[in-house]
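In: pasting a predicted model and its sequence here:
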Amino acid sequence: MKRISPDCVVFYTASQCYIYPIQSCPKALPFDVEDARPVPSDEQIKLLQQELKQSVLASSRQLLIVVPNAWLSVSEHQIAHPLSPKLAPLAALAFASETTFAPPNEIFFHHSVDKLNKDLFQLHVIACSKMLRDLLRQPFDAAQDCRLISMQQWQQRSSRRFARYTWGQFELSNYQPEEDRRRNLVRRWLVFVLLSVSLHLLILGYFYLLDRQHKQLAVTLQQQTQALSLPQKGSVFVSQLLTMLRTLPKDVRLSSLSSEQHAATAYLTLPHDSLPILLAQWRQAFPHWRWQVLPQSKLLESQEVIDVALRIFAR
């Protein structure tokens, strides 16, 4: 049902018609809520409606009409098999048709199902004819929205803060299978869209974290290489070595470096396939140096990243 937030409540009784703004509706109503007198004649109802405060009606846009239980058809039925969401309204409509003596297309009803035990269910049905509903709504045609409920439902109302927004699900309405199917279809599409948006956000977040980690590794490598300062009285060998290390690829990490006048040791973490390629490049660029690779752990063919100590000697 469509959600509403009524700003005004109208109470029908056999002797008077009361109207209250929703915020100032008294908890103790000034009439007998258990009044079992039958519905008055059409003329008597119109006389009651003439006593309504027009000033309150003029400022109302959403109305909730509360009708005595005795004016409506209230029944309970025990059924010895489960009632699915599609079957329950049809069963309620059939029972309402028997009690209101009106054709199905002119019946407005509300139903609820309670499970008594494993195999027994109780169906509650509140119904009225379209003729009575239209008569009770007649003075409120100017209102934007107008809903009809029973006094029984009003007494069972929730005291929660946002309960006023749920009155739409208790109203007496006619059977609209196409509207129910449309509403279910809209609900499924909303769920699909929400899941799709959530999935895309997760993927974007994952790639954002990967990109951030990659940039952080690049910055760390740059800081490590830039932190290597040339000694004030260093040799040409050390200067050339530091220049070479500053040009390491991004997937090669320099852990530490120790150097002497004619020898140095660089501790590297790099992909297994990159080591022979880099050695070939370095040997070509510095043919007068001697190179020695000392693995820090046992090298395996399936190992993708390795830790090595690279000893370099100036001949």
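Out: Thanks, I have the structure now.

In: drop to CA atoms for contacts and neighbour counts, all remaining ones
Out: Fine.

In: show me the strands in the stretch 101-250 of the chain, by range?
Out: All strands of the stretch 101-250 of the chain, identified by DSSP state E, counting those that start in this stretch, fall at 107-115, 121-129, 145-150.

In: which one of these lies closest to residue 32?
Out: If you check each of the strands of the stretch 101-250 of the chain against residue 32 by Cα to Cα, strand 145-150 wins as the nearest, at 14.1 Å.

In: ok, residues contacting that closest one?
Out: Here strand 145-150 makes contact (Cα atoms under 8 Å, 6 or more residues apart in numbering) with 61-69, 72, 126, 133, 137, 140, 168, 170-172.

In: centroid-nearest residue for the protein?
Out: Nearest residue to the geometric centre of the chain (Cα atoms, centre = their mean): residue 194, 6.9 Å.

In: list the buried residues in stretch 267-277.
Out: 267, 268, 269, 270, 272, 275 (16 or more other Cα atoms under 10 Å).

In: determine which two of these are furthest apart.
Out: Among these, 267 and 272 lie farthest apart (Cα to Cα), at 14.3 Å.

In: which stretch among the strands of the stretch 101-250 of the chain comes nearest residue 52?
Out: Per Cα to Cα, nearest to residue 52 of the strands of the stretch 101-250 of the chain: strand 145-150, 15.6 Å.

In: just give me how far the closest one sits from the chain centre.
Out: 29 Å (Cα atoms, centre = their mean, to the nearest Å).

In: so residue 113 makes contact with residue 120?
Out: No - if you go by Cα atoms under 8 Å, residue 113 and residue 120 don't touch, sitting 10.6 Å apart.

In: looking at the two, which one has more neighbours?
Out: When neighbours are counted by other Cα atoms under 10 Å, residue 113 comes out ahead of the other of residue 113 and residue 120, with 21 against 14.

In: how close does that one sit to residue 85?
Out: Distance from residue 113 to residue 85, counting by Cα to Cα, to the nearest Å: 10 Å.

In: ok, structure two:
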Amino acid sequence: MKLLSDYSVAVYSAQECKLYNSSKVACLADFSAFINAPRPDSQQLYAIHQRLKIGQELNGSRIIILVPDAWLSVSQHRVDHLIPMSLRPLAALSYAVEATFSLPENLLFSYQYEPLSAQQSLLSVYACSCEWAEQLVLPFLSIPKTYLLMTISQWQAMSSRKRSWSSCSFCSLSLYQPEKAKRVKARQLFWCLVVLSLVLNSTASVYFLSLDQNTTYMRIARQTIQNTQSAWSSTHSANAFSASALDLIQALPRSARLEYFESRAQRAFLQMTLPARDLELLLVTWRQHKPDWRWEVKQRPHHPTSPITQKEVVDVSIKVFKSE
């Protein structure tokens, strides 16, 4: 497992301290027999250190040091109420100070919290003095390493898939850090704001690009109509029928897009695209203004749908004849 490949494990027992490299971390032996090993005195611990061989077993730049539970102060406290998350470190520190008779600033501790019911909870506290922790890590001080100190029972309670360095760091012994929870919360809030800012900026950019494309499309279409109308006006200004037809064309609504126009003698032909509802109103208006003209209208649904409007859009061909 990749998460477990960047640290080594040192396991203390009553007789020795044994190192495991990364390739063996996921399949370590059962150390439950070491949990109650008696705590050694200074001479016994020195002898254990003398027998320790530090060589190729070290892997990566970090070491997790596992010690028997009996070597630390381990206590369980049943509390007749639930403890808020923000107060759990302080509650664990109080129990650790009471159990070890050490000052808070000279104490390493960790805890596990378990709600038992709506009114009861269990707080397990692991603690030792800073002096004792320094003796346990002494043989590794000559190597530039980062250390975590845990009990064997804490290690055994963790699933092999969850024994990553970050997970173990939450269970390891450390000094009391009253601002740690605030820093964690502030860091989480910071990243939430970063993600929210990225989402908002991305959404705004996409929306702006969409508006810009639609605006450009409408401006080009309108300019095309104006240019076409101008050319037609200059070409057919002498023809009264064409001029009348052009007057109608120039009054087209904004929703209409003129595709083709041709006028000869007393006939005119045009093709355009516009919403079906606008076409109905336009034909009514034109027939009222030119009752002596004949109109042949052919229309079909326009595909694809116009990006300008969500209404039904049609392609229409209109032939206009002036009655004799």
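Out: Arrived safely. What you see is a predicted model; the values in this text were computed from it and never measured.

In: TM between them?
Out: TM-score of the superposed chains, computed with TM-score structural alignment, normalised by the length of the first structure, equals 0.70; 277 aligned residues with a Cα RMSD of 4.5 Å.

In: what's the burial count for the nearest residue to residue 36 of the second structure once chain neighbours are set aside?
Out: Counting by Cα to Cα, 6 or more residues apart in numbering, residue 36 of the second structure lies nearest to residue 70, which is 5.2 Å off, once chain neighbours are set aside. Using other Cα under 10 Å, residue 70 of the second structure has 16 neighbouring residues.

In: aligned to the residue nearest to the centre of the first structure, what sits in the second structure?
Out: By TM-score structural alignment, residue 194 of the first structure lines up with residue 195 in the second structure.

In: identify, from the buried residues of stretch 267-277 of the first structure, the entry nearest to residue 210 of the first structure.
Out: Set against residue 210 of the first structure, the nearest of these by Cα to Cα is residue 270 (18.8 Å).

In: tell me the contacts of that closest one?
Out: Counting by Cα under 8 Å, 6+ apart, residue 270 of the first structure makes contact with 251, 252, 253, 305, 306, 307.

In: show me which of these are buried.
Out: Buried by 16+ other Cα under 10 Å: 252, 253, 305, 306, 307, out of the contacts of residue 270 of the first structure.

In: against residue 219 of the first structure, how distant is the second one?
Out: From residue 253 of the first structure over to residue 219 of the first structure the distance is 11 Å, taken as Cα to Cα.

In: with residue 160 of the first structure instead?
Out: Residue 160 of the first structure is 55 Å from residue 219 of the first structure, by Cα to Cα.

In: between these two, which one's more packed in?
Out: Set residue 160 of the first structure next to residue 219 and count neighbours by other Cα under 10 Å: residue 219 wins out with 13 against 7.

In: if you count neighbours, what's buried in stretch 99-117 of the second structure?
Out: 99, 100, 102, 104, 107, 108, 109, 110, 111, 112, 113.

In: superposed on the second structure, where does the longest helix belonging to the first structure end up, distance-wise?
Out: Scanning the first structure for the longest helix, with DSSP state H as the assignment, gives helix 177-226. When the second structure is superposed, helix 177-226 of the first structure averages 3.5 Å from its matched positions, counting by mean Cα distance after the TM-score superposition for the first structure.

In: will you turn the buried residues of stretch 267-277 of the first structure into CSV that also has secondary structure?
Out: Shown next, in CSV, are these (DSSP: H, G, I helix; E, B strand; the rest coil):
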residue, secondary structure
267, strand
268, strand
269, strand
270, strand
272, coil
275, helix
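
In: before we move on, back to that, could you identify the most distant pair in the buried residues of stretch 99-117 of the second structure?
Out: The most distant members of those, if one measures by Cα to Cα, are 102 and 113, lying 22.1 Å apart.

In: can you pull out the helices in the first structure?
Out: For the first structure, helices defined by DSSP H occupy the ranges 42-50, 54-58, 87-100, 130-137, 151-155, 177-226, 236-245, 274-285.

In: gap between residue 161 of the first structure and residue 281 of the first structure?
Out: Distance of residue 161 of the first structure to residue 281 of the first structure, computed by Cα to Cα: 74 Å.

In: wait, residue 4 of the first structure touches residue 170, no?
Out: No - Residue 4 of the first structure is beyond contact range of residue 170, at 10.8 Å (criterion: Cα under 8 Å).

In: list the contacts for residue 268 of the second structure?
Out: Applying Cα under 8 Å, 6+ apart to residue 268 of the second structure gives the contacts 242, 245, 261, 262, 319, 320, 321.

In: now, which of those sits nearest residue 13 of the second structure?
Out: Nearest to residue 13 of the second structure, judged by Cα to Cα, of the contacts of residue 268 of the second structure is residue 261 at 97.3 Å.

In: for that closest one, which non-adjacent residue is closest in space?
Out: Computed as Cα to Cα, 6+ apart, the closest residue to residue 261 of the second structure that is not its neighbour in sequence is residue 270, at 4.2 Å.

In: kindly report the same for residue 175 of the second structure.
Out: Nearest to residue 175 of the second structure is residue 108, by Cα to Cα, 6+ apart, at 4.8 Å.

In: what is the neighbour count of residue 31 of the second structure?
Out: Residue 31 of the second structure has 17 neighbours, counted by other Cα under 10 Å.

In: still on that earlier bit, could the buried ones among the contacts of residue 270 of the first structure be laid out in CSV, adding distance to residue 235 of the first structure?
Out: Shown next, in CSV, are those (distance: Cα to Cα, whole Å):
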residue, distance to residue 235 of the first structure
252, 25
253, 24
305, 32
306, 30
307, 27
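
In: contacting residues around the nearest residue to residue 143 of the first structure once chain neighbours are set aside?
Out: In this structure, residue 143 of the first structure finds its nearest non-sequential neighbour in residue 61, 4.7 Å apart by Cα to Cα, 6+ apart. Residue 61 of the first structure makes contact with 6, 7, 142, 143, 144, 145 under the criterion Cα under 8 Å, 6+ apart.

In: quick one: end-to-end distance for stretch 155-164 of the first structure.
Out: 13 Å.

In: pull the residues that contact it.
Out: For stretch 155-164 of the first structure, contacts defined as Cα under 8 Å, 6+ apart pick out 4, 5, 6.

In: was I right to think the last one contacts residue 65?
Out: I take that to be residue 6 of the first structure. No - counting by Cα under 8 Å, residue 6 of the first structure stays clear of residue 65, with 9.8 Å between them.

In: stretch 147-155 of the second structure vs the first structure, average distance?
Out: When the first structure is superposed, stretch 147-155 of the second structure averages 0.8 Å from its matched positions, counting by mean Cα distance after the TM-score superposition for the first structure.
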